[in-house]
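Colleague: the following block contains a protein sequence and its predicted model.
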Amino acid sequence: MNLSGFHKLSVAERLKVIKQLANLSDEESALLSESCALKIEVADKMIENVIGTMHLPFAIAANFKINGKDVLIPMALEEPSVVAGASKAAKLCLPEGFKAEADDSIMMGQVQLVNIKDAKKAKKKLQERKEEIIKKATDAYKGNPAYWGGIRDFEVELFKTKRGDMLSCNFFIDVKDVMGANTINTIMEAIAPELEKLSEGKARLRILSNLAVKRKARASAVWKKEVIGEEAIESFLDCYEFAVANIYRCATHNKGIMNGIDAVALACGQDWRAIEAGAHAYASLGGYHPLTRYEKTREGDLKGEIELPLAVGIYGGAINTSPTAKIALKILGAKNAKDLAMAMAAAGLANNFAALYALATTGIQAGHMKLHARNIAMLAGAKTPEEIDAVAAKIYEQKNFSSDFAKRVLEEIRKK
């Protein structure tokens, strides 16, 4: 898939290219070009107290090859340089691209039990009745059979707290190609009375966990020394090890990963808040650490890897109501939840590489501010594409990014 010069095309020209590559219908391509694709009457049914809709740029990160297949990565976000950074990182690891894999869609649901007379005895009893509990929980599922992979396991944990002994009854459920929150929560509420009876306790929380450790995705790539330079690799690894050693840097390191993952999540109608919670909780296991790993290979190249939980789906939630989310998934070519998770993991690794590569070489602000200059130009009042480009070029040339300077540049341009 050759998208060379894609960023130089007009919006209409880019959409025409993607329409052909993703086999979009006239209606689907028209929805992408309309800023009000989400109708107000639909938005009003999605959440409470709606007064309007909010829009973000919808873009395509190019040059991605995942498991030997060319992939278009849809992104929705407001921050400059994320799409460009991901596209550059993906291009620099061609022709091999990214290798990726994803676990089955196993989510954990929890029923918290309190006010138990004998927690140890109750735990033992619950464990002994495991098969019976699994069967009754399974019978509680009344949803679409296509979204149900069954209850894979059940366990009970005992916790001593300031409020007394508590039990956590953990169900591990295969939710197939949905994110799974509604499925899990429905089953937890349905099975809670049975757990209360067996434990002689009281159920409190009956809800899924967003730390989906059995639903991880992984991606890796190699950037050749002949492409990015041996000195750059040494600098890159120094920057990475700083994140390993320093939690303050590590927080920003992981934020750079989530730049790409959240952008894909937003475009594809995913619960990005759940994804963020799971990612940072996973990074905290055993002490907060980077979600990526980098090392120099025997050949002297740079190898990067990422692993994190990604509870995503291609059905349900906002996907059912957001017209652009459905189109984004079509552009991505995601046939199942694993495809989406692998693409998101690759995007996260790409954006992390792009940030570290820039920091290790030219500095992060050079490319970022060049793109951000357009936002400043618009803030100063530039209206047409010609005005925006002219003002942005001038303020970047002068390295003066104040809005006052941008306004003066705009006035001079308009006098000509």
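Modeller: Great, that's in hand.
Colleague: from here on, just use CA atoms for contacts and neighbour counts.
Modeller: Noted.
Colleague: all strands for the stretch 51-200 of the chain, in order.
Modeller: 58-66, 69-76, 99-102, 106-114, 150-161, 164-174 (DSSP state E, counting those that start in this stretch).
Colleague: need the winner for burial among those strands.
Modeller: strand 106-114 (a mean of 25; mean count of other C-alpha atoms under 10 Å).
Colleague: so it versus strand 150-161, what angle?
Modeller: Interaxial angle, strand 106-114 versus strand 150-161 (axes from the mean of the first three to the mean of the last three C-alpha atoms, to 10 degrees): 40 degrees.
Colleague: so what touches strand 106-114?
Modeller: Residues outside strand 106-114 that contact it (C-alpha atoms under 8 Å, 6 or more residues apart in numbering): 152, 164-176, 180, 184-185, 188, 192, 196, 199, 201-209, 212, 214-215, 311.
Colleague: ok, and here's another one to check against it:
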Amino acid sequence: MSSFEKNIPVIHGFSKLNRRQKIELLKELTKIDKNLQETLDSWLPKSRDEQDTFEGFIENYITNYHLPLGVVPNMVINGKSYTVPMVTEESSVIAAASRAAKFWAEHGGFQVKIGGTEKKGQIHFTWDGDKNLLINHFNTLRKRMILATEPVTQKMRERGGGIMAVRLKDKTSLLPSYFQIDVSFETADAMGANFINTCLETMAQVLKNSAGDLVPDGNIEVIMSILSNYTPDSLAECTVECGIEHLSKWSGELTPQAFARKFELANRIAQTDISRAVTHNKGIYNGVDALILATGNDWRAVEACGHAYASASGSYRALTETEIS
């Protein structure tokens, strides 16, 4: 161990300290505000029950972090008007969203189509035997895996969901001996993370237990069984449309026609140039993330999936398209 490493203090047992003890230790280590306890306490809720709820969410809790919540009125989606909550620290996001919502509400609103709601999960495993044996016996394996999950999927199937497809994918061109069982799910109105992972873990156990009698001339090692946040078949398409003459409200010194051409070209640049595409999509997620945060959902998963989808063609590109007709 280097002398540099020896001089780095390592804290042991921090998670076992109560909140006050954690704060006292932080004061000692950081030498910051002597009123740290009072500052952190000022952000606590008055209700003990609420406080217990917050403390139960995360490890090493010391206080709450407040962000402002605002609303965007006039959000007309498929002919129905909504008031949309948003949580953000960026002052212009809700202002811009509100102006846009009002403009499009006067021009037919947002038209949204759901293209699919399929979610995915995978069993990642290695197989060191003849891959043709694995492929030839996979139909039997598939049936055993689906049968084993029936107690887990029963209620979901009653709601119209469940396991939709189970596929074996040969990934040996990417990594030696690497295979994947790709499973498609419908989870009705649920996010379905626990449901999907439970199904995958059950199926992985069947894979391990069945390998010996179905494909004895090789070894299967399950690396992980887990849902994927990449859901390219869970899609929503949103469109807006107006006459070019209505853009005079935004065109400034330009004619509406010149403004529309410039707007369309800016979108095409974001389709072809990664430097512009990243910033373009960040602007989209200013609003998306704010809504996801306000509704208590997983904005990290939404962002990761969206940026992966933006790269699906092989290069990162804008998530929007503009057409002048």
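Modeller: Here it is on my side, so go on. Being a predicted model, the structure only gives us computed values, none of them experimental.
Colleague: thinking again about what came up before, with distance to K91 of the first structure added, can I get the strands of the stretch 51-200 of the first structure in TSV?
Modeller: TSV is the format used below for these (distance: least, C-alpha to C-alpha, whole Å):
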stretch	distance to K91 of the first structure
strand 58-66	5
strand 69-76	11
strand 99-102	14
strand 106-114	33
strand 150-161	40
strand 164-174	35
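Colleague: test my guess that K169 of the second structure contacts F179.
Modeller: Yes: counting by C-alpha atoms under 8 Å, F179 is a contact partner of K169 of the second structure at 5.8 Å.
Colleague: what's the closest of the strands of the stretch 51-200 of the first structure to I257 of the first structure?
Modeller: Closest to I257 of the first structure of those, according to C-alpha to C-alpha: strand 69-76, at 13.6 Å.
Colleague: just list what that closest one packs against, helices and strands only.
Modeller: Counting by 3 or more C-alpha pairs under 8 Å, 6 or more residues apart in numbering; DSSP states H and E, the packing neighbours recorded for strand 69-76 of the first structure are strand 58-66, helix 247-267, helix 323-332.
Colleague: next, the buried residues of the longest one.
Modeller: Pointing back at helix 247-267 of the first structure there. Across helix 247-267 of the first structure, burial judged by 16 or more other C-alpha atoms under 10 Å covers 249-251, 253-267.
Colleague: in stretch 364-378 of the first structure, what's buried?
Modeller: For stretch 364-378 of the first structure, the neighbour count (16+ other C-alpha under 10 Å) marks I364, H368, M369, K370, L371, H372, A373, R374, N375, I376, A377, M378 as buried.
Colleague: what stretch of the second structure does that stretch fall on?
Modeller: Across the second structure, nothing matches stretch 364-378 of the first structure (TM-score structural alignment).
Colleague: distance from the chain centre to that stretch, please.
Modeller: What separates the centre of stretch 364-378 of the first structure from the centre of its chain is 24 Å, taken as C-alpha atoms, centre = their mean, to the nearest Å.
Colleague: also stretch 266-282 of the second structure?
Modeller: Distance, centroid of stretch 266-282 of the second structure to centroid of chain: 21 Å (C-alpha atoms, centre = their mean).
Colleague: quick one on the thing from earlier: out of the strands of the stretch 51-200 of the first structure, nearest to A89 of the first structure?
Modeller: strand 58-66 (8.6 Å).
Colleague: picking up where we left off before, determine which two of the buried residues of stretch 364-378 of the first structure are furthest apart.
Modeller: By the measure C-alpha to C-alpha, I364 and M378 form the most distant pair in these, at 22.2 Å.
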